Structures are given as C-alpha cells and as structure tokens.
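> Mind folding the following:
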Amino acid sequence: MRAHYLQHVPFERLGSIAPWLQQAGYNISSTQLYNSEALPDLTDIDFLIVMGGPMSVNDHQQYPWLEAEQKFIQKAVKSDLPVLGICLGAQLIASAMGAKVYPQPEKEIGWFPVKAIQPKLSTVFQFPDDINAFHWHGETFTLPKGAIHIAKSEACENQAFQIGTKTIGLQFHLETTLQSAQALVDNCGDELVEAKYIQTEDTILSAPEERFLSINRLMGCVLNYLHTNHA
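Now for the predicted structure:
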C-alpha cells in the first residue's frame, strides 16, 4: 500500500501521521509542490493526505501549481480514494469541490477547544464532544455541496467536514508534535500577535506532553477510519 502526501512548504510535514502509516503497512511518498514536483498517477496511490501551509488557496498567481493541485484533489475525492486534508489541505478539498475559501474575522493560533457536531449517521466519523486541538489558520471555508459538518470552534464554525465515507477535511491540526509546533513557531512566528484567539509562543510550546499525545491518538482514529473504509 502507498500513502502519498502533498507538501506545500518544507516545515509542514506529516508529524504523528508518519509513524501511524508505517505501522499500518503503508509506504510513504510525497510531492513537494514548493519545488514544482510533478503530481503522481492516482492509480498508484492508496491514501492521499493534503498537508497545510501558510499560503491561501486563492493565491494562484503566486503559486501557479495550486490550480493543478485542486484538479488532482477533486479527481481523488471523486475516485473514492481515502483523502485527508489538514488546515490548508481541508481548504483545498473544500475549494476543489466547489466551496469558497476566505479570511475569517479572527485568526486562530494555539490550543483551543473544538466541539463535535454529531449527525445521526453511522457512516460519519464521530469526534469526542470536546477536543483541545491545535490551530494555526487565518482562513475558513463554506461547506462543499453534500459535505457533512462534523466539528466547530468558537472562532471558526466550519472546523471539520466529511464527504462520503472516504474524505475528511480538518481545519485544525491533530498531527502536531512538539517538534512540528516548534517548526511552525520558527517559520510563522510573526503571526503571534496579541489577539483574542492567538496564543503566545510560550503557551503553545509549554503544553504538556499528554496534550500532544492525546491529539495524536485522535489523529490515529481518523486515519484508521479512512483506512478501514478503504479496505
């Protein structure tokens, strides 16, 4: 089995997703879009993961590869391949499936609660009622047509959605480790200004180890859900 991830900047990697995929028996490959690498043949992939990045879905002039990437993602979703989008990745899925992506009133950076929306459908991933998740985003999206809304936060209504049984978009980060949080701080620390939903570097990085492990375990549950539905 082959899991492939789309990478938009060098410092946003798989985090806790990598060991889960390896343990589940996947070989891992990637497309470094920032290096203008070519997208793979979808028929060679068993699991597609679309990672985050500081750019906007709408920055086509600055990042011309975004257009081809969205067409690739749309094809992946329609081909019934398991697809997971994280932060920018979720926005790319939403945009590829016809939704709008736009700046939200408040950036959301740091550890903030996410509340589950529990649709009464056995085919939908069930989040815990409350999650203290990690966030780093300034944009949001409308829900794609046919998508099921599955999580929200105080600052951002559309935190997670599901399309069918094999596509999930997460605005928040469950893959974050202390190392990947440090990488975000190192590369995007200029965004850490005083605001209602922006925490300080110290608050972000001093989170107890169990907080990271807790979101990583939940990330494993999401991955297992998509993997199992593909089996």
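
> going forward, measure contacts and count neighbours with C-alpha atoms only.
Noted.

> Need the outlier residue of this protein, farthest from its centre.
Each residue of the chain has a distance to the centre, and by CA atoms, centre = their mean the biggest one is for residue 194: 24.8 Å.

> tell me the strands in the chain, going along the chain?
Residue ranges of the strands in the chain, as given by DSSP state E, are 2-7, 27-32, 47-50, 83-86, 101-116, 130-141, 148-152, 160-163, 167-170.

> ok, back up a step: show me the contacts for the residue farthest from the centre of the chain.
The neighbourhood of residue 194, defined by CA atoms under 8 Å, 6 or more residues apart in numbering, consists of residue 200.

> Apply 6 Å and report the result again.
For residue 194, the set of contacting residues under the criterion of CA atoms under 6 Å, 6 or more residues apart in numbering is empty.

> and the most centrally placed residue in the chain, how far is that from residue 219?
Residue closest to the mean C-alpha point of the chain, counted by CA atoms, centre = their mean, is residue 86 at 0.5 Å. As defined by CA to CA, to the nearest Å, residue 86 lies at a distance of 11 Å from residue 219.

> tell me, how many neighbours does residue 151 end up with?
Residue 151 has 26 neighbours, counted by other CA atoms under 10 Å.

> could you measure the residue nearest to the centre of the chain against residue 229, distance?
Per CA to CA, residue 86 is found 19 Å from residue 229.

> Second chain to compare with the first, below:
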Amino acid sequence: MLAPIMEREGWNVSFCEAAVDDLAHPSIRNADLLVVLGGPIGVYETESYPFVTREIALIERRLSEGLPTLGICLGAQLMAKALGSRVYAGHIKEIGWGAISLSEAGAASCLKSLGSEASVLHWHGDTFDLPAAATRLASNGNYENQAFAYDDRALALQFHLEAEPRQLEEWYVGHSVELAAANVSVPELRAATANLANRLAAQADPVFTGWLHQIRPIDPRNRSLTARSS
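Next up, the predicted model:
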C-alpha cells in the first residue's frame, strides 16, 4: 500500500533490488527519498551477503546529509547499524499480529493515528539498540525498540504497516520454512490478517501521508526509490 500512497502524494516511485543493483548509481544515491524494505537475512551476515555493507554505507551517507530515509523491518535494522548501534538476534521471533505502545514522542509523531495501543504485523527475529541520537517512538513487551525517528528526516519501523493480505500470500510461500520452524500456523495468521488488515490500512495511510508531508523536498521534482533487501 505504500507505493500508491506515495504516488497519490506526487512522488515518482521506482524500485531496485539491493542485492544486485548498483547502489552507487545517482538515481539511488541521490534519490529525494529512499525506502529500505525487509528481507530474510541479518544485518550482521555481511560475509554471506556483501551487498549489505554497501547498503549500510549508502544509508549512513544519507542520514549524515539529512536525506529522507524510511526503513521497514530489516530496513530499520540497517538504519540502526548505520547510526552506530548494535543489531543482533533477539530472544524471541515475532511473527504475526501483536501490540505496540507509542512513547510520548511517538504519540506526537506521524504514528499518532495508530493510537496508544495498536495491533500491527510483526515479522522479525532480530532487534537493535536505540541509536544515541535517535528518539524511540514505539515498543512492546518483547522488544523495547519497535520504531525510532532520527532528526525529522528519517523514520525506522521494525513492524509492517505496508503489508496487505494479497502481498502476504507471497510471504507465506516464500517464508514457509521460517514459519514452520517458528510453529506459526499459516491459516491462523491468514485469518488474523483478514480480521485486522483493513483497520490497520486505515490507520497506516495517515502515518505514511503525514511523514511524506513532513519530509517533502522543496524541489518540485519529487522522486523516490524503494530498495528491496531480499
């Protein structure tokens, strides 16, 4: 649902695959907005996946220059690493719908439409320490850091507001081994998604819209690029 919102708000959206595309290309390096999505690997697996090092360097440069950046799931972990924080395997794998609580800063941020206690889609096993210069926006009983802001130009979300039921059908297949290992029932997850997805979509739209308004560039040549890490 993220790309349609961006297009509605006047952004031109293009996609790349971080694992194979040239992250130094000007269309990526200098994009007005970079959205870094998720993937089934860890930030610390750079020996197996060397592109992660290049991706972290790209994000680090953007954050240091105040260029708008949005990270979701693995993207949030990459942002934390780029800001000097530790990223590591968590004590529990979160897959499925679960609560988050907004901090005082979160309740005053673009996340406010989620409400003080929101049910969102979690799909991660890793976590991270809050970067020193970042502001915690959300947490839950499993992980203290579920979302953070860096200045007013970067947003990191450990959870998924962008996922839709149709897209998740692909995830159920692509992550079948992970789901089985975590003892997650696909029929139960699908049923929960059917029950909660529409409500989350209504809450997520103002989250992304509000943030896009916040970081909109002065230059009218609105461009954006979404980098997939899988």
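
> circling back: what would the strands of structure 1 look like in TSV with distance to residue 95 of structure 1?
Putting the strands of structure 1 into TSV (distance: least, CA to CA, whole Å) gives the following:
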stretch	distance to residue 95 of structure 1
strand 2-7	16
strand 27-32	20
strand 47-50	13
strand 83-86	12
strand 101-116	6
strand 130-141	8
strand 148-152	15
strand 160-163	13
strand 167-170	11
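
> Those strands: which one's closest to residue 203 of structure 1?
strand 101-116 (7.8 Å; CA to CA).

> After superposing, tell me the mean distance of the closest one to structure 2.
With the two structures superposed, strand 101-116 of structure 1 lies on average 0.6 Å from its match in structure 2, counting by mean CA distance after the TM-score superposition for structure 1.

> what does residue 58 of structure 1 align to in structure 2?
Counting by TM-score structural alignment, residue 58 of structure 1 lines up with residue 44 in structure 2.

> And for that match, the neighbour number?
16.

> Identify, by residue count, the longest helix of structure 1.
Of all the segments of type helix in structure 1, defined by DSSP state H, the longest one is helix 209-230.

> with structure 2 superposed, average distance for it?
Overall, helix 209-230 of structure 1 averages 2.5 Å from its counterpart (mean CA distance after the TM-score superposition for structure 1).

> buried set for that helix?
Residues of helix 209-230 of structure 1 classed as buried under the neighbour-count rule (16 or more other CA atoms under 10 Å) are 211-213, 215-223, 225-227.

> Skipping its backbone neighbours, what lies nearest whatever residue of structure 1 lines up with residue 123 of structure 2 in space?
In structure 1, the position corresponding to residue 123 of structure 2 is occupied by residue 136, as judged by TM-score structural alignment. Nearest in space to residue 136 of structure 1, with sequence neighbours left out and distances taken as CA to CA, 6 or more residues apart in numbering, is residue 109 at 4.3 Å.

> which one in structure 2 is aligned with the one you found?
Residue 109 of structure 1 maps onto residue 95 in structure 2 when the alignment is built from TM-score structural alignment.

> Just give the number of residues close to its match.
Burial measure for residue 95 of structure 2: 18 neighbouring residues, criterion other CA under 10 Å.

> what does residue 17 of structure 1 give?
Close neighbours of residue 17 of structure 1, defined as other CA under 10 Å, add up to 18.

> tell me the contacts of the aligned partner of it in structure 2?
With TM-score structural alignment as the criterion, residue 17 of structure 1 lines up with residue 2 in structure 2. When contacts are counted by CA under 6 Å, 6+ apart, residue 2 of structure 2 touches residue 162.

> 10 Å instead, please
The contact partners of residue 2 of structure 2, by CA atoms under 10 Å, 6 or more residues apart in numbering, come to 8, 35, 161-164, 204-205, 208-209, 226.

> Kindly reformat these as JSON lines containing distance to residue 176 of structure 2.
Converted to JSON lines, the contacts of residue 2 of structure 2 look like this (distance: CA to CA, whole Å):
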{"residue": "8", "distance to residue 176 of structure 2": "34"}
{"residue": "35", "distance to residue 176 of structure 2": "26"}
{"residue": "161", "distance to residue 176 of structure 2": "21"}
{"residue": "162", "distance to residue 176 of structure 2": "20"}
{"residue": "163", "distance to residue 176 of structure 2": "17"}
{"residue": "164", "distance to residue 176 of structure 2": "18"}
{"residue": "204", "distance to residue 176 of structure 2": "27"}
{"residue": "205", "distance to residue 176 of structure 2": "29"}
{"residue": "208", "distance to residue 176 of structure 2": "29"}
{"residue": "209", "distance to residue 176 of structure 2": "33"}
{"residue": "226", "distance to residue 176 of structure 2": "25"}
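
> what about the equivalent of residue 55 of structure 2 over in structure 1, how many neighbours?
Mapped onto structure 1 by TM-score structural alignment, residue 55 of structure 2 lines up with residue 69. Per other CA under 10 Å, the neighbour tally for residue 69 of structure 1 reads 19.
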